[in-house]
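Novice: Coordinates only, no sequence provided:
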């Protein structure tokens, strides 16, 4: 079983232990503001292979490479002026930029799935300090089996991967709760590849440009989180629920009531006040709790498709997609 170290209680031990595991080519579960990541040396092919094998992740699905700061990112990726503006505005934070990979970058092709681009971001808090101490980028997809619900606590990681990894750094509950927003700048325009912790409206406000929304399912994989079926619990998800079926759990939102709500196996309200940030932070945790309770299905109330609601609905639609899609 994985060793677990509290960052708050033993920060020096957490840093020393993580650097030792990373140097040995072993993946480490690391908290970020979005979700817990399964981090490994992005320049080491054996370490990257260990990520794919631990998660059961398809090799064609690229990994985000996390940087300590903008200066480190510029050593590995080519920044156009608009991408640099976005980095300066939103880093550290939950924004990933897909950029051309520099020819002399040490990031291994396994991390980019052989693409000539790389997704980079600078996380908040301990993760960025760890990268700075380690001195190299960390490839870090979510610390869960591929396609399943992302972890937002150390308990989630222990339940999903505790038998497969050697170290979990416990940083408490993730504040954002959904993965980073992924964008790509092309010819001075911004294209949204995956909605996430930074709302597209925030990017539009910062740049004065309209953000083009994601391509339809089935588009070429340019970044993580673009598979049609993803973020899925064991129980099937039913969206825009207006009633409850026997054995279902209900993920409610706001104050609206649903027909037969009293017959639900149990009810968890993503945000009783209709706060989308609160709903995003609770989403994956509540999906996991519904699974653990043995629900035959998970009915989800309607979520507004604005602001962070766009990211929430993206995750829910992929969780509800036919498995294997």
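Specialist: Alright, I've got the coordinates. All figures in this text were calculated on a predicted structure; none of them were measured in a lab.

Novice: Please make it C-alpha for all contacts and neighbour counts, starting now.
Specialist: Will do.

Novice: residues in contact with the strand or helix carrying residue 20?
Specialist: Taking DSSP states H and E as the criterion, residue 20 maps to helix 11-23. Outside helix 11-23, the residues that touch it by C-alpha atoms under 8 Å, 6 or more residues apart in numbering are 5-7, 27-28, 39-41, 130, 133-134, 167, 169.

Novice: so which of these is the most crowded?
Specialist: residue 40 (34 neighbours; other C-alpha atoms under 10 Å).

Novice: returning to that earlier point: list the buried ones in the helix holding residue 20?
Specialist: 14, 15, 17, 18, 19, 21, 22 (16 or more other C-alpha atoms under 10 Å).

Novice: can you list the residues you listed in JSON lines and add distance to residue 85?
Specialist: Below are those laid out as JSON lines (distance: C-alpha to C-alpha, whole Å):
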{"residue": "14", "distance to residue 85": "33"}
{"residue": "15", "distance to residue 85": "31"}
{"residue": "17", "distance to residue 85": "35"}
{"residue": "18", "distance to residue 85": "32"}
{"residue": "19", "distance to residue 85": "31"}
{"residue": "21", "distance to residue 85": "35"}
{"residue": "22", "distance to residue 85": "31"}
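
Novice: which other helices and strands contact the lengthiest helix in the chain?
Specialist: The longest helix of the chain (DSSP state H) is helix 276-292. Packed against helix 276-292 by the contact rule (3 or more C-alpha pairs under 8 Å, 6 or more residues apart in numbering; DSSP states H and E) you find helix 309-320.

Novice: List of residues touching the helix it packs on?
Specialist: Residues outside helix 309-320 that contact it (C-alpha under 8 Å, 6+ apart): 178, 194-197, 199, 227-233, 236-239, 276, 279-280, 283, 303-305.

Novice: go again using 7 Å as the cut-off
Specialist: Residues outside helix 309-320 that contact it (C-alpha atoms under 7 Å, 6 or more residues apart in numbering): 195-196, 228-232, 236-238, 276, 280, 303, 305.

Novice: Next: stretch 256-268.
Specialist: Against stretch 256-268 from outside (C-alpha under 7 Å, 6+ apart): 242, 243, 244, 246, 247, 248, 249, 250, 251, 252, 286, 295.

Novice: so what's residue 217 up against?
Specialist: residue 228.

Novice: what about 8 Å?
Specialist: 226, 227, 228.

Novice: Compile the residues you listed into JSON lines and extend it with columns for distance to residue 142.
Specialist: Below are these laid out as JSON lines (distance: C-alpha to C-alpha, whole Å):
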{"residue": "226", "distance to residue 142": "14"}
{"residue": "227", "distance to residue 142": "14"}
{"residue": "228", "distance to residue 142": "17"}
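
Novice: Against that first model, consider the following:
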């Protein structure tokens, strides 16, 4: 299959929407990462997404909409959901809501009676969905388990020949996937951290929101309510180790020519070996999250690199989402320097 490249112009968006209506798969941009789109109401189209990604069938897919009206036929919109829509949509928040009986394919929900719904901020994608005329599924547009794509080039790397098209709107801005909140639990519960924080959600709802991301992994026979809860995610083929900035100088003593380091500008300015393979995470938490997956992908493709050392960030705001993705990418492996022992 030839994968067509579309720009964010009206005629290209129209052509991409026609492919979606024909039951094909088209990758699309959001402010977080690129997604893999197909008609959420067409089971044969949804099956193509699972096939392209190599995704387990019990891993639910997010339904992505162009406007709020598109969700009404499919899920029960609660008062809590309406509050969050008003405050965070369009944007990087996914809500888990009860489905209306018989209205959402079990392929999309992973067999559950709940569905994950999101309306991204990216306008070309919202126009694409509006022109298609139906919600689309929207998992990240990468091979299942690998680092998420933040550019159209990343999508092409993983999906060329597997999908019908890629809508290109340049690099994403946030760089880590949306926050997922479960509004079907007894207390609203965060199942995946992202740019919308626990504190912001609590203020919006006027009640405490629980962070459920630290719960133990699901058993083999359990179905996750949201992506990223059960299976290996965000991981390159290379070994990844997380280091604390306090261990920066000790780490440098152990770095060899086959080691790469990903760190912020302040640390890289103190890198002793200027020939050391390195990737800048920028000067802020926002830039670090934007650059994380791109750096992991870059070194994963570098045949001279065996191990990638990546800096952790303060556990505040977007740093929680950054550290969550990094922990999954590394399998929880840490560089143990004297300062962290």
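Specialist: Received the coordinates, thanks. All of these numbers come straight from a predicted model, not from anything done at the bench.

Novice: What does the TM-score come to for these two?
Specialist: Laid over one another, the chains give 0.91 as their TM-score (TM-score structural alignment, normalised by the length of structure 1), with 317 aligned residues with a C-alpha RMSD of 2.1 Å.

Novice: ok, back up a step: can you tell me which of the contacts of helix 309-320 of structure 1 comes closest to residue 218 of structure 1?
Specialist: Distance to residue 218 of structure 1, by C-alpha to C-alpha, is smallest for residue 228 among those, at 7.0 Å.

Novice: Please look at the closest one and residue 321 and confirm they touch.
Specialist: Yes: at 6.6 Å, residue 228 of structure 1 and residue 321 qualify as touching, with contact defined as C-alpha atoms under 8 Å.

Novice: which of the two has more neighbours?
Specialist: residue 228 (22 against 18).

Novice: quick one: the more buried one and residue 304 of structure 1, what's the gap?
Specialist: To residue 304 of structure 1, residue 228 of structure 1 is 21 Å away according to C-alpha to C-alpha, to the nearest Å.

Novice: same question, residue 249 of structure 1
Specialist: For residue 249 of structure 1, the distance to residue 304 of structure 1 (C-alpha to C-alpha) stands at 20 Å.

Novice: swap in residue 212 of structure 1?
Specialist: Computed with C-alpha to C-alpha, the distance linking residue 212 of structure 1 and residue 304 of structure 1 is 19 Å.

Novice: can you give me the strands for the stretch 51-200 of structure 2?
Specialist: 62-64, 93-98, 114-118, 136-137, 165-167, 179-182, 189-192 (DSSP state E, counting those that start in this stretch).

Novice: Could I get the contacting residues of the spatially closest residue to residue 39 of structure 2 that is not a sequence neighbour?
Specialist: Spatial nearest neighbour of residue 39 of structure 2, excluding adjacent residues (C-alpha to C-alpha, 6 or more residues apart in numbering): residue 136 at 4.7 Å. The neighbours of residue 136 of structure 2, taking C-alpha under 8 Å, 6+ apart as the test, are 37, 38, 39, 40, 41, 63, 64, 65, 129.

Novice: Make a markdown table out of the strands of the stretch 51-200 of structure 2 and add distance to residue 319 of structure 2.
Specialist: Output for the strands of the stretch 51-200 of structure 2, formatted as a markdown table (distance: least, C-alpha to C-alpha, whole Å):
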| stretch | distance to residue 319 of structure 2 |
| --- | --- |
| strand 62-64 | 23 |
| strand 93-98 | 16 |
| strand 114-118 | 22 |
| strand 136-137 | 27 |
| strand 165-167 | 29 |
| strand 179-182 | 13 |
| strand 189-192 | 13 |
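
Novice: For the residue nearest in space to the middle of structure 1, list the residues it contacts.
Specialist: Centroid check for structure 1 by C-alpha atoms, centre = their mean gives residue 179 as the closest residue, at 2.8 Å. By C-alpha under 8 Å, 6+ apart, the contact list for residue 179 of structure 1 reads 34, 35, 94, 196, 197.

Novice: Could you find the counterpart of the last one in structure 2?
Specialist: Using TM-score structural alignment as the criterion, the counterpart of residue 197 of structure 1 in structure 2 is residue 195.

Novice: Any figure for the gap between the residue nearest to its match when sequence neighbours are not counted and residue 325 of structure 2?
Specialist: Excluding the flanking residues, the one nearest residue 195 of structure 2 by C-alpha to C-alpha, 6+ apart is residue 318, at 5.3 Å. Per C-alpha to C-alpha, residue 318 of structure 2 is found 11 Å from residue 325 of structure 2.

Novice: quick one: the next helix or strand after the longest helix of structure 1 aligns where in structure 2?
Specialist: Next along the chain after helix 276-292 of structure 1, taking DSSP H and E as the criterion, comes strand 297-300. On the basis of TM-score structural alignment, strand 297-300 of structure 1 is assigned to residues 307-310 in structure 2.

Novice: quick one: the matching stretch to structure 1 mean distance?
Specialist: Per the superposition on structure 1, stretch 307-310 of structure 2 and its aligned residues are separated by 0.8 Å on average (mean C-alpha distance after the TM-score superposition for structure 1).

Novice: So what's the gap between that stretch and the chain middle?
Specialist: For stretch 307-310 of structure 2, the separation from the chain centroid amounts to 20 Å (computed by C-alpha atoms, centre = their mean, to the nearest Å).

Novice: for stretch 189-201 of structure 2, same thing?
Specialist: 14 Å.

Novice: how about it: buried residues?
Specialist: By neighbour count on 16+ other C-alpha under 10 Å, the buried set for stretch 189-201 of structure 2 is 189, 190, 191, 192, 193, 194, 195, 196, 197, 198, 200, 201.

Novice: Mind putting those residues into TSV with distance to residue 69 of structure 2?
Specialist: Shown next, in TSV, are these (distance: C-alpha to C-alpha, whole Å):
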residue	distance to residue 69 of structure 2
189	25
190	24
191	25
192	25
193	26
194	25
195	24
196	22
197	25
198	26
200	24
201	22
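
Novice: between these, which is nearest residue 222 of structure 2?
Specialist: For those, the minimum distance to residue 222 of structure 2 (C-alpha to C-alpha) is 14.8 Å, reached by residue 191.

Novice: Quick check, that closest one in contact with residue 215.
Specialist: No: Residue 191 of structure 2 is beyond contact range of residue 215, at 9.3 Å (criterion: C-alpha under 8 Å).

Novice: if we can go back for a sec, what's the burial count for the residue nearest to residue 195 of structure 2?
Specialist: Counted with other C-alpha under 10 Å, the neighbours of residue 318 of structure 2 add up to 22.

Novice: residues touching it, list them.
Specialist: So residue 318 of structure 2 contacts 194, 195, 196, 197, 285, 286, 289 (C-alpha under 8 Å, 6+ apart).

Novice: ok, the residue nearest to the fourth one when sequence neighbours are not counted to residue 180 of structure 2 distance?
Specialist: What it means is residue 197 of structure 2. Nearest residue to residue 197 of structure 2, sequence neighbours excluded (C-alpha to C-alpha, 6+ apart): residue 317, at 6.0 Å. To residue 180 of structure 2, residue 317 of structure 2 is 15 Å away according to C-alpha to C-alpha.
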